[in-house]
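[1] quick one: sequence plus predicted model below, questions after.
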Amino acid sequence: MSGYKSNIEIIKNVTNRYYQKEDKKWIIPSDPIIVQRLKDDYTRDGAQIVNRLPEDAFDYHKKVLSYGQFKSRFLEKTVVELKPILERYIDTLIAFKRSQRTMTTYLGPFIKFVQQIGIEHINTISSKDLDKYMAMISGNKVSDGYLHNAFNAIMFYYRDVLRNNHVVVKEARRPKKDSKLPIILSVQEVDRILRALHNKKHVTILYTFYSSGMRLKEILSLRVEDIWWDRDQLFVKGGKGMKDRVVPLATVLKALLKFYFDEYKPVYWLFEGQDRKLPYTEKSTQNVFKKAVKLAKINKKVTPHTMRHCFATHLLDGGTDVRYIQELLGHSDIKTTLIYTHVTNHSINKIQSPLDKLMIGKNPNVN
């Protein structure tokens, strides 16, 4: 809330309000009763009130199902013979406080496993049976990610749902991961992507990716209140693994966000969807990135997640300690972060090729 020559004593009566010096604005709780009371008080005081909030601004939130609703809706679509085992499976996921995204990721592969093995054999299979099943789905040319999600979903049942030290838990062998390195763009290529578009919202989203290293879902889940202007930080609420963290708010992004706020006036979500009640969609964001990549004439196969890889690698190139990068990325295991040490040029560029050493002071024997 901002104004000129207004009676600040009125707003000082509001509990939990604070003044944002940088933008010269008062921040008040998102409560319709408080807003209406302030409007009435200022109107009586002779002030002219300009309300920029949409009529139903206080209903702006993700339509996230409760755990109970998620369970009920999922079981409604389930065949009768699978309901008992899936209800127990879902109850255990809820007890472990797994996110609904993780629950969905686990349930699909687990159902296929139960249907293939047979509900009557599910508790008596051997580790060899599991190996055969994993070999079968691997032969279907599924992605490496799906293969590991399926293994995790199955192991969750035997390890955490049954909790009886089943033979599968003791002898199961996780599929070997492909040692693929992430695709990295150079600083110059990233710069071309950032400069490819002119729509202020799209540009701001691209800058947020590269300046923060956040995941796509995390960026689209940012709320207006998650921008900590005075601390130059962005608050990441409920990231992967339901973990909160903070990341730096880059000076350039901070300046860009001010222009963005002036034009779009986001109410609840930082990047709002078309109806302004829900966040911008993943599909729309992917299309924005795809367009920028095409205009920037980048021929590599990249996605929005590539910007996260670039963020980490370019920090390593600049000498940032890998432990700080781990914290910024929200990795629980340092091994995940260490993959970027294989693509950084911080040390590689210091290595002299034996060919260069051999040819010092010599010219190649070509005409």
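    Alright, I've got the coordinates. Residues are numbered from 1 along each chain as shown.
[2] please make it C-alpha for all contacts and neighbour counts, starting now.
    Fine.
[3] how close does K357 sit to M155?
    52 Å (Cα to Cα, to the nearest Å).
[4] more crowded one of these two?
    Counted by other Cα atoms under 10 Å, K357 and M155 do not tie: M155 has more neighbours, with 19 against 9.
[5] adding another structure so you can compare the two:
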Amino acid sequence: MSYTPGNAEINRIEDGGAPAPRLLDEVRRVLRLKHYSLRTEAVYVGWIRRFILVNGKRHPRDMGEVEVEGFLSRLAVQGKVAAATQNQALAALLFLYKQVLGIELPWMEGVIRAKRSQRVPTVLSREEITRVLGRMDGRPWLLASLLYGTGMRLMEVLRLRIKDVDFGRNEITVRDGKGGKDRRTMLPRSLAEALQREIERASLLHEADLREGFGAAWLPYALARKYPEAPREIGWQYVFPAARRSRDPRDGTERRHHFDDGVLSRALKGACRLAGIVKPVSAHTLRHSFATHLLEAGHDIRTVQELLGHKDVATTQIYTHVLNRGGHGVLSPLDR
């Protein structure tokens, strides 16, 4: 059984006369009502659509525990997906039944769970970081440098607003991070000048948008209704705006969104290739490297936890495992 429906099948569900289009629209409405991100919305809708297709396009209200258990078990047994992927599918289906359909599913004891792997994160050495950043330039270089220099997550950097950069205190405020939490992290002094130039560029784009009748940034949690003038204020604009305006999928408004993360991913991959780095490197690898290098420098793990925005220090402790490798760990008996 296939777990990835083709475009034709998806179009039939979206455009046909079956209940699925109305259901998926309701899923999107509830997700937005509860302030889920657009990325989470896309993932949840994808899993729900896949669940409907696998079960012969039956309406989820006509299915239940047995079908959900079967779907999740097949993902693990036949699809051989990772535990995180299976948990993502489970979260999407539980949201569908509980939040959208108002149906409480009993605990699904019969689900065959994908085995959760314990892996240490990929970390670049300081010398490798230097080589990679040395082969990047422009905005991708600044974004990658901020990821490594602040420990922020990729979307936290891309969604950074001008008002949250404090050059006087060399500080960045991260708003609405993972788990809906705010926190503060350092602003590397070596990036201050480049970041100021980026803000000046964003200001010029904003002024041009205002002259053309646009310039209203997206604000979360109905802040635009509470503060009608705020969306057009310079402080609410993205530090890294997109080159062109586009339609907001939430309400169809034309506005300027943030920089495309795909551009950074391609630039980072190209820089690693030129630098001869064979490790699997992503934007998150720079965050891992930030945490590991701080611990190597002797900083307290609680401080690193706060900078990363981890809820539990146990999450931060994964980097202590990385410290036990190579030259910073136990001396090999062969070397004695």
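    Happy to help now that I have it. The shown structure was predicted, so the numbers you read here are calculated from the model rather than taken from an experiment.
[6] and T173 of structure 2, what's its match in structure 1?
    Superposed on structure 1 with TM-score structural alignment, T173 of structure 2 falls opposite F235.
[7] in contact with that match, which residues?
    L222, D226, I227, W228, D244, R245, V246, V247 (Cα atoms under 8 Å, 6 or more residues apart in numbering).
[8] which residue in structure 2 aligns with the fifth one?
    It refers to D244 of structure 1. Here D244 of structure 1 is matched to D182 in structure 2, going by TM-score structural alignment.
[9] out of the contacts of F235 of structure 1, which end up buried?
    L222, D226, I227, V246, V247 (16 or more other Cα atoms under 10 Å).
[10] buried residues, the longest helix along structure 2. List them.
    Assignment by DSSP state H gives helix 192-211 as the longest helix of structure 2. Neighbour counts over helix 192-211 of structure 2 (16+ other Cα under 10 Å) mark L195, E198, I199, A202, S203, L205, H206, D209 as buried.
[11] can you check stretch 141-157 of structure 2 too?
    141-154, 156-157.
[12] give me the subset of these lying in helices.
    The helices, defined by DSSP H, take in 141-150, 154, 156-157 from the buried residues of stretch 141-157 of structure 2.
[13] which pair in the residues you listed spans the largest distance?
    Using Cα to Cα, the two most remote members of these are W141 and E156, lying 16.3 Å apart.
[14] now the strands: where do they sit in the stretch 201-336 of structure 2?
    Along the stretch 201-336 of structure 2, counting by DSSP state E, counting those that start in this stretch, strands occupy 246-247, 254-255.
[15] which of the ones you listed sits most buried?
    Burial among the strands of the stretch 201-336 of structure 2, expressed as mean neighbours by mean count of other Cα atoms under 10 Å, is greatest for strand 254-255, which shows a mean of 16.
[16] A192 of structure 2 and L133 of structure 2, how far apart?
    For A192 of structure 2, the distance to L133 of structure 2 (Cα to Cα) stands at 17 Å.
[17] residues near L38 of structure 2, how many?
    Quick note: L38 of structure 2 (other Cα under 10 Å) scores 14 neighbours.
[18] can you show me the helices along the stretch 151-300 of structure 2?
    With DSSP state H, counting those that start in this stretch, the ranges of helices along the stretch 151-300 of structure 2 come out as 154-158, 192-211, 223-226, 261-275, 283-296.
[19] need those helices in CSV (columns: distance to T85 of structure 2).
    Shown next, in CSV, are the helices of the stretch 151-300 of structure 2 (distance: least, Cα to Cα, whole Å):
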stretch, distance to T85 of structure 2
helix 154-158, 20
helix 192-211, 36
helix 223-226, 34
helix 261-275, 21
helix 283-296, 18
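[20] so which of these comes closest to R50 of structure 2?
    Of all these, it is helix 261-275 that lies closest to R50 of structure 2, at 25.0 Å by Cα to Cα.
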